[in-house]
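Participant: attaching a predicted model along with its sequence, questions to come.
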Amino acid sequence: MRGIDQPLIIFNSRKPFNDRCADDMKYGDLTEKMLKARFGLFQVSERVDCYTFQKMTIPAYGNMPKLSKEQTAAILFDQLRFEAGRFAFWGPYTGIIHRLFTHMQYCNGKDFYDVQMNQAYKKMIEGDNSSGSTLAVIKKIISQFDFSAYSLTSDDFKAQLINAHLPKYSRFVDNFNGLGISIHEINSTKITLESLRFEQKRYTAVIKYTGQDHFGLDINDISKVKFSLLKIFRIWFVLQRYQLLAYKPFFTNMEARITITGENNA
């Protein structure tokens, strides 16, 4: 029984990779007036005025000096990392969100790669044991395909994978392990069948998952009540979208290679 001669891209999500036109990738596009009038973001910090860059006045000391953009942002990013603890306080991945905010602060929109993020991505995919998971669908197709009569193509996967459960961090545990706040719904996904070998009816396949998310907030995010009331998202949105701060969002890239085995029953 024959496998494949070259890798097959068997799924590409509707949302494209590297989409810098997405609203959550915009930065520095909103004025103070717009942020206040449209989103109610009058003050997001009790430590510094995010619009005037003035430290909050301590009565005993009188008026505080005006800070630079970088000094103001440093205070706000410190608050972000502190507030992130509400969403990242259990398990091995709690440090990812802190690294993401630090990356936003210093790396000027550069893509983000992280070994631990890849590990979490692989573990999540392998841990989805539902019949509608992408791995389950791929296994079913390979197990039932008639390799003696046909050559396997990407089209043999697409119709079923389009309805499969794509990997995303929406499990209950993701509310407090740091992954929900760091990544949540992965914006773009590509699945590649890298190799498929047979020993009689037994097969071994290597599947590569490539995922990309946007570490940024869009207008729809901040318009939701659950986002607009939480300090972490209020500060984040102002840091990103206020024209005098304009800290760049960026792409978070992740990948996982997973080996599956089974038997063809066609």
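Facilitator: That came in fine, so what should we check first?
Participant: going forward, measure contacts between C-alpha atoms and count neighbours the same way
Facilitator: Noted.
Participant: list the contacts of the lengthiest helix in the chain.
Facilitator: Longest helix in the chain by number of residues (criterion: DSSP state H): helix 69-83. Residues external to helix 69-83 that are found in contact with it (Cα atoms under 8 Å, 6 or more residues apart in numbering): 45, 47-48, 50, 53-54, 97-98, 101-102, 105, 231-232, 235-236, 239, 244-245.
Participant: now, these that are in helices?
Facilitator: Per DSSP H, the subset of these in helices is 97-98, 101-102, 105, 231-232, 235-236, 239.
Participant: just the buried ones from those residues?
Facilitator: By neighbour count, with 16 or more other Cα atoms under 10 Å, these hold 97-98, 101-102, 105, 231-232, 235-236, 239 as buried.
Participant: hang on, isn't Pro167 packed against Asn187?
Facilitator: No: Pro167 is not in contact with Asn187 according to Cα atoms under 8 Å; the separation is 10.1 Å.
Participant: okay, pairing it with this:
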Amino acid sequence: MTTAALPQTIFTTRRHFNDYNADDMRCGDLNERQLKEIFQLSNISNIVNPYTLTRLTPFNNPQSRFAGVYATQQRGASVTLQECARLLFSEMQVTSLPYACVGPYKDVINSMLRHFLQSTGAPYRDIRLDMAYKQQIQHDISANSTRLAIQRDIDKHINYTKAIYPSERLFELGKIISTNIMPKFDSMLLDKINGLGISVHDVYATRIELVSLEVSGNNWKGKLRYHGQDHFGLDNEDIRKKKFHQFQFFKIWFVLQRYNKFGFRPFLTNLEATVDIEGGKA
């Protein structure tokens, strides 16, 4: 029996990190006809028409009670492509408010939208998301908690006589973790209004490392490091879902990302958190 050499990766999801080939990382690949006919995205904004590059008025805005009263006589002013994009981004900020109205993370989505507007495709990192990620892991006491699953296995198999955790358990530990749910921001209520659900929600890929493990008498302490990565982008199936297609925020996002006249680049959101674990003989 030998002690496990640390730090060591004990689990990685099947979905890869830095997966730029994923469907939700596409941009500028759809034309006007496809957006309208395949995805039913004819009316996406209350302010501007991205297809005709004209501002909307109360008489040609589909959401207005006066729409169509004067047919085409009340056509709005023309805008440039750049101005149209700016107006759509501003509208995204406004329409994101119901999803980001409370708590310390409510401004994260605006930071991410500014990064999206830059369209560099560069990875995104925010210390506030790291803090939220750590809190989610620490506060998860459900049956699906990866942290608690790791803690229980170490508790069960640690050798207190030799003060070691057997190296052969690391592979088994990975299999145990794979049956649990990886950390993500999907609480029934809070994550839907605190800005985390709309900013990250589901974490695309996760890697977990056992960083350290020290045995002292009948007790032990250790550290886990979680690496998470999400995609700030929408794929074809996302926009077809009612929970996305019914809201303007997501319709505008999809058009800004996927319309070949815009093609704003999606990006990877990186998360990291180190959490303490501990246990001992009963």
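Facilitator: Cool, the structure landed. Model, not experiment: these values are computed from the prediction.
Participant: TM-score for these two?
Facilitator: Once the chains are laid over each other, their TM-score by TM-score structural alignment, normalised by the length of the first structure reads 0.93; 265 aligned residues with a Cα RMSD of 2.2 Å.
Participant: closest one of the ones in helices among the contacts of helix 69-83 of the first structure to Ser130 of the first structure?
Facilitator: Comparing those against Ser130 of the first structure with Cα to Cα places Ile97 closest, at 27.9 Å.
Participant: and the end-to-end length of stretch 38-58 of the second structure?
Facilitator: The first residue of stretch 38-58 of the second structure is 27 Å away from its last residue (Cα to Cα, to the nearest Å).
Participant: and Leu271 of the second structure, which of the three is it?
Facilitator: Using DSSP: H, G, I helix; E, B strand; the rest coil, the structure places Leu271 of the second structure in strand.
Participant: counterpart of it in the first structure?
Facilitator: Taking TM-score structural alignment for the superposition, Leu271 of the second structure sits opposite Met254 in the first structure.
Participant: contacts only, for that match.
Facilitator: 113-114, 117-118, 121, 210-212.
Participant: wait, is Trp90 of the first structure part of a helix?
Facilitator: No: looking at Trp90 of the first structure with three-state DSSP, it is coil, so not inside a helix.
Participant: which ones are touching the nearest residue to it once chain neighbours are set aside?
Facilitator: Once flanking residues are discounted, Trp90 of the first structure sits nearest to Asn177: 5.0 Å by Cα to Cα, 6 or more residues apart in numbering. Residues near Asn177 of the first structure by Cα under 8 Å, 6+ apart: 87-94.
Participant: any idea what Asn177 of the first structure aligns with in the second structure?
Facilitator: Using TM-score structural alignment, Asn177 of the first structure lines up with Asn194 in the second structure.
Participant: check Phe77 of the first structure too.
Facilitator: Applying TM-score structural alignment, one finds that Phe77 of the first structure aligns to Phe89 in the second structure.
Participant: any idea which residue sits dead centre in the second structure?
Facilitator: In the second structure, the centroid-proximal residue (Cα atoms, centre = their mean) is Val200; its distance is 2.2 Å.
Participant: and the closest residue to that residue other than its chain neighbours, which of the three is it?
Facilitator: Counting by Cα to Cα, 6+ apart, Val200 of the second structure lies nearest to Asp230, which is 6.5 Å off, once chain neighbours are set aside. Secondary structure of Asp230 of the second structure, reduced to three states by three-state DSSP: strand.
Participant: identify the residue of the first structure aligned to Leu234 of the second structure.
Facilitator: Superposed on the first structure with TM-score structural alignment, Leu234 of the second structure falls opposite Leu217.
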